[in-house]
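**Student:** Structure for this input, please:
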Amino acid sequence: MNLFSDIRAAVIAALNEMVSEGALPDGLDFSNVAVEPPRDPLHGDMATNAAMVLAKPAQSKPRDIAEALAAKLAGDARIASADVAGPGFINLRLEPSVWGEVTGAVLGEGVGYGRSDLGAGVKVNVEYVSANPTGPMHVGHTRGAVFGDALASLLDFAGYDVTREYYINDGGAQVDVLARSAYERYREACGLEPEIREGLYPGDYLIPVGEAIKAKYGDALLDKPEEDWLAEIREFATEKMMDMIREDLALLGVKMDVFYSEKSLYGTGQIEAALKRLEDLGLIYEGVLEPPKGKLPEDWEEREQTLFRSTDYGDDVDRPVKKSDGAWTYFAPDIAYHWTKIERGFDLLIDVFGADHGGYVKRMKAAVAALSENRVPLDIKLIQLVKLFKNGEPFKMSKRAGTFVTLRDVVEQAGADVTRFHMLTRKNDAPLDFDFDKVLEQSKDNPVFYVQYAHARVCSVLRKAAEAGWDMSDARLAQVDLSGDWHEAELSLVKKIAEWPRLVEIAARANEPHRIAFYLYDLASELHALWNRGNDEPALRFLQEGDEAASAAKIALARACAVVISAGLGILGVTPAEEMR
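**Tutor:** Down below sits the predicted model:
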């Protein structure tokens, strides 16, 4: 049940009646007609902008349309009143029985309440994390992992066919550096002094890799030149790093469907095939780029390169795909990788990048638009930085990592549930402060605690009802008659519950899972407000002493709230708390 969608359907039906009666002209576009919560709750339960958006194309005054539409809507059994306000908005008040139907629907559908067919099975690829396999993931990867995973779950909840994908950047020079760094730890495992020279990875995380190399090869590699061991150690170390990355992701509750290797694109003709696709479209040429704006680098020289005409698709400049020496640029395999996504049949692509990839957005969008001839959209979400604090001070780097705080550090300090929720308390493109003291604080100012506490409170009520010997199962509660009058505090809570399906679709359309976290905080606030009112007004308490029937009516609403909280936390990848410790 999606109450806002249902009432919007009633508005559209009334508008179609007005068209058939000649009150409105044929051919009007109703796509911008909305039904949403009013800005001021005192104005009603819902509001529609129908008259405002149709006035100009209908060549009518908005208030004239609004008055005729309101008269039709007033005849709907679910609508208690339809009042025209201002220049032509219509405020709607619903019958009390409607809110009982919402509660019954939640309890009947369980955590599936709010699921949508918005996505209509569209195949979407969400690529996220994609950290270089050269070491443990840092706190920036943590935020990207949480965001990408929550977005994938949100889209699945909204009816998309979602694939979670990790792109292994194992084709560049950084994996050669990894191999050399791992070799020094191998020498250390063999009793020699490692030479961790500048440019190598210094973290202690490579010590076990060196020991694993010794266990496999003994001392056979010690006296061999680099060209004899580099490729083999590179592959061995990369596999060990990916094992560590998978373990770190599992700590956070993240599981990928696909791990795609960049290295698999080289020597297989896939890069050439993708560029041939662009060449056939007339988008590859030999040319010389303009010099960078501002002060020229000392090593700048004009040189002919193979270029992609990305400016045809909105980029600022054309981009090189092959260097003057014939080597591929970093951009070339990325083009080929996205071409494989298109060939694999995805209808929508989403990439989750770190903030440092901002300059990469336009060229990547241009490439996908060109490769798919504008058929497959690409949405790129940039993840801004996370600042860590503890005891009022910046959290220091991890010795194990060498230069940064790891994902494992964060999860071990705060826990996976707290980490995941807090990483979604800001929009992805806004910086985020992660204070270990505050995220574990038990107060209203801590959204993680506040939402979990609301769920735990309802679980406490259910336990007490069970101790009294009362049947408060969802099946029984779904049948409770809630058609009577509602107290304003109860009405405020059930209205917020009714917004859940609408909120899911808004968040999914925008690819913004943080909206789920914001909504859950607001929903929890309504539950806590009702609970606190019950401290002063016994008639509002969920447990009415000695009265099972009255208690069931109250608990049905509380349980419906808990079901929606559980569904929302499920999207965020957070386990609902049944009691607070």
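
**Student:** C-alpha from now on. contacts and neighbour counts both.
**Tutor:** OK.

**Student:** And the strands in the stretch 401-550 of the chain?
**Tutor:** Taking DSSP state E, counting those that start in this stretch, the strands of the stretch 401-550 of the chain run over residues 432-435.

**Student:** do the same with the stretch 201-350 of the chain
**Tutor:** Using DSSP E, counting those that start in this stretch, the strands assigned to the stretch 201-350 of the chain run over residues 258-261, 284-287, 305-308, 319-322, 348-354.

**Student:** Second input sequence below; structure requested for side-by-side comparison:
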Amino acid sequence: MSHDPTVAYDIFAVLRAEVVTCLRRLLPDLADDAFARVLVEPPRDASHGDMATNGAMVVAKLAKMPPPKLAAELAAALAALPMVAEAAPAGPGFVNIRLKEEFLLGQVPLLLRAGEAYGDSTAGGQVRVNVEYVSANPTGPMHVGHCRGAVVGDALANLLHKAGYAVTKEYYINDAGAQVRALAYAAYWRYLQAIGTSLTEDEYSAQVPGGLQYRGEYLIPVGEALKAEHGDALAPGGQPVFTEATLALIQAQTVAAMMVEIREDLAALGVVHDVFISELELVKAGVTDKAIAELVAKGLVYEGVLEPPKGKTPEDWEPRPQTLFSSTAFGDDVDRPLRKSDGSNTYFANDIGNHADKIARGMQQLVQVWGADHGGYVKRMQAATKALSNGSVPLDVVLCQIVKVVKDGEPVRMSKRAGSYITLRDLIDEVGRDAVRFTMLTRKSDAQMEFDLTKVVEQSRENPVFYVQYAHARCRSVLRQADSALTADLDSAPLGSLQDPAELALIRRLTAWPRTVEAAAAAREPHRIAFYLGDLASDFHILWNRGREDATLRFIQAEQPESTRARLALVAATATVIRSGLAVMGVTPVEEMR
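**Tutor:** Below is the predicted model:
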């Protein structure tokens, strides 16, 4: 198989193409779609080789051949390829493949020429994908509860971009509904305080529907700003005037102030969205009503009565006619209400407008990062997206479990409404942006996580942030110590001297980077990047330690310039891939560690 020798590529994709070519030669009567499920992956046991393919197993039935027999024929065909050292049938129809060392060594100069673009893929085909994440109610500063979703969403967007998608990073501002109105009441109280009201907080709270919910000090500057702009016009004589016009004005200015703070918090975390979309503006512009009308026109909206929720007794349930969306027609458990009893939109109806807007803007795939407590909302939103797009725009939802923050073994508690929580800015100030971002990606997003403020700054192998950064710093240290003549044009260095198992293991790990990018993007799992970097760092540290024990494996040997250049090329390649991976994670690589 020919390829551009100046371009680094995914050797797993290369071998998969060779497997399919061999199978087509062996089975010329099979249609092209017969090979769609052929995979080439790392074997579960590394002692079995560099790769394994299921090719014979997945096409044997169509070929009307026993899988082991076809696997033997496929292995013989693969063994004849110039890059294959050995191919052997295994189990019920797998083929294990071992690559020639010269083929593996040949990937290093390709990697060095590509630089940090190594691993860039065309798999996404520039499909327009919208990644919506954070999207917190603008009711206060960002807190640790928002942090994980922010990091996961941002890293996932970076990952999809590297995998070849045209990515839009979006923040959907939830600025309509009861919670934002409660925020307006809270800001109104801070305004009343600023102008010197005679009311006590309890007296004011008694006048507010549902009572005063947000009491954080972060609203004091909002109250002062309202006073500076309006004087006492919003509360003549220091007494509140709960007209819609007054509350809407306070709400708008408070949301604007909160969004300024949220943007600053996100920027401190290294998160910058491409677009901010307002729920309230979509409603005002008629986007939501238009989307509902579209569903009505498709015959997917009706007046009906829902069955009582599970766990409710007849005495608890008051059936009433509701405007319902036929979400069960698209895989949901029950049909979903679009209107509340007062005639206003449900949250779901407004979310339909949000997704209709994304589709109208030409998005071809939607990816959203939600808290795990919204898991029950996934099916209905996927149903609505299918209905709106006629099934052409898929919606993937990534759920993030809550993060428990501890310090010195004790939990750090937070309470958003009481204003006594640990903010995102607190966390960044405590351990640094890079440590926050890397640590948030060291677990799968739907797994529980404990963020230990003490351990995350430890300089030990048990701290994955330090371990990966230390590997990069060591690489850079080696390259700084080497004579500049030896580090020039490392992509043309002869590599035949790289024969130690630890060196070859490191090269094998490096060549897995493009496949890791594509697989992680396809699975919507950015934590795989952190796992990969941990494994890569481990391989490098092993080689480093081997050099301390065996002088012939040291990276720099003045009396051996050729082997030194080979090892410097390997070191430079390792540093390049670490930087490439950290860029996906949004983490800055360090040049040295003291």
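
**Student:** Looking at the strands of the stretch 201-350 of the first structure, which is nearest to Val146 of the first structure?
**Tutor:** Across those, the minimum distance to Val146 of the first structure, taken as Cα to Cα, is reached by strand 348-354, at 10.5 Å.

**Student:** Please tell me which residues of the second structure the closest one aligns onto.
**Tutor:** Residues 365-371 of the second structure are where strand 348-354 of the first structure aligns, with TM-score structural alignment as the criterion.

**Student:** Give me the distance from the matching stretch to the chain's centre.
**Tutor:** Averaging C-alpha positions (Cα atoms, centre = their mean, to the nearest Å) puts stretch 365-371 of the second structure 9 Å from its chain's average.

**Student:** any chance of the strands of the stretch 201-350 of the first structure in a markdown table, plus distance to Met244 of the first structure?
**Tutor:** Formatted as a markdown table, those follow (distance: least, Cα to Cα, whole Å):
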| stretch | distance to Met244 of the first structure |
| --- | --- |
| strand 258-261 | 14 |
| strand 284-287 | 40 |
| strand 305-308 | 37 |
| strand 319-322 | 32 |
| strand 348-354 | 20 |
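
**Student:** Can you say which helix or strand has the most centrally placed residue in the second structure in it?
**Tutor:** Nearest residue to the geometric centre of the second structure (Cα atoms, centre = their mean): Leu156, 2.7 Å. Here Leu156 of the second structure sits within helix 144-162, counting by DSSP states H and E.

**Student:** list the helices and strands that helix packs on?
**Tutor:** For helix 144-162 of the second structure, the elements it packs on are strand 128-132, strand 166-173, strand 365-371, strand 403-407, helix 424-431, helix 433-440, helix 513-523, helix 561-585, judged by 3 or more Cα pairs under 8 Å, 6 or more residues apart in numbering; DSSP states H and E.

**Student:** What lines up with Glu279 of the second structure in the first structure?
**Tutor:** Looks like Glu279 of the second structure aligns to Glu262 there (TM-score structural alignment).

**Student:** same thing with Gly177 of the second structure?
**Tutor:** Alignment of Gly177 of the second structure against the first structure is given by TM-score structural alignment, with Gly172 as its counterpart.

**Student:** burial count for that match?
**Tutor:** In terms of burial, Gly172 of the first structure registers 12 neighbours under the definition other Cα atoms under 10 Å.

**Student:** one step back: the helix holding Leu156 of the second structure maps to which residues in the first structure?
**Tutor:** Aligned by TM-score structural alignment, helix 144-162 of the second structure falls on residues 139-157 of the first structure.

**Student:** what's the matching stretch in contact with?
**Tutor:** With contacts defined as Cα atoms under 8 Å, 6 or more residues apart in numbering, stretch 139-157 of the first structure is touched by 115-116, 119, 126-129, 131, 161-164, 249, 252, 254, 352-354, 383-386, 405-407, 410, 420, 423-424, 428, 504, 507-508, 511-513, 571-573.
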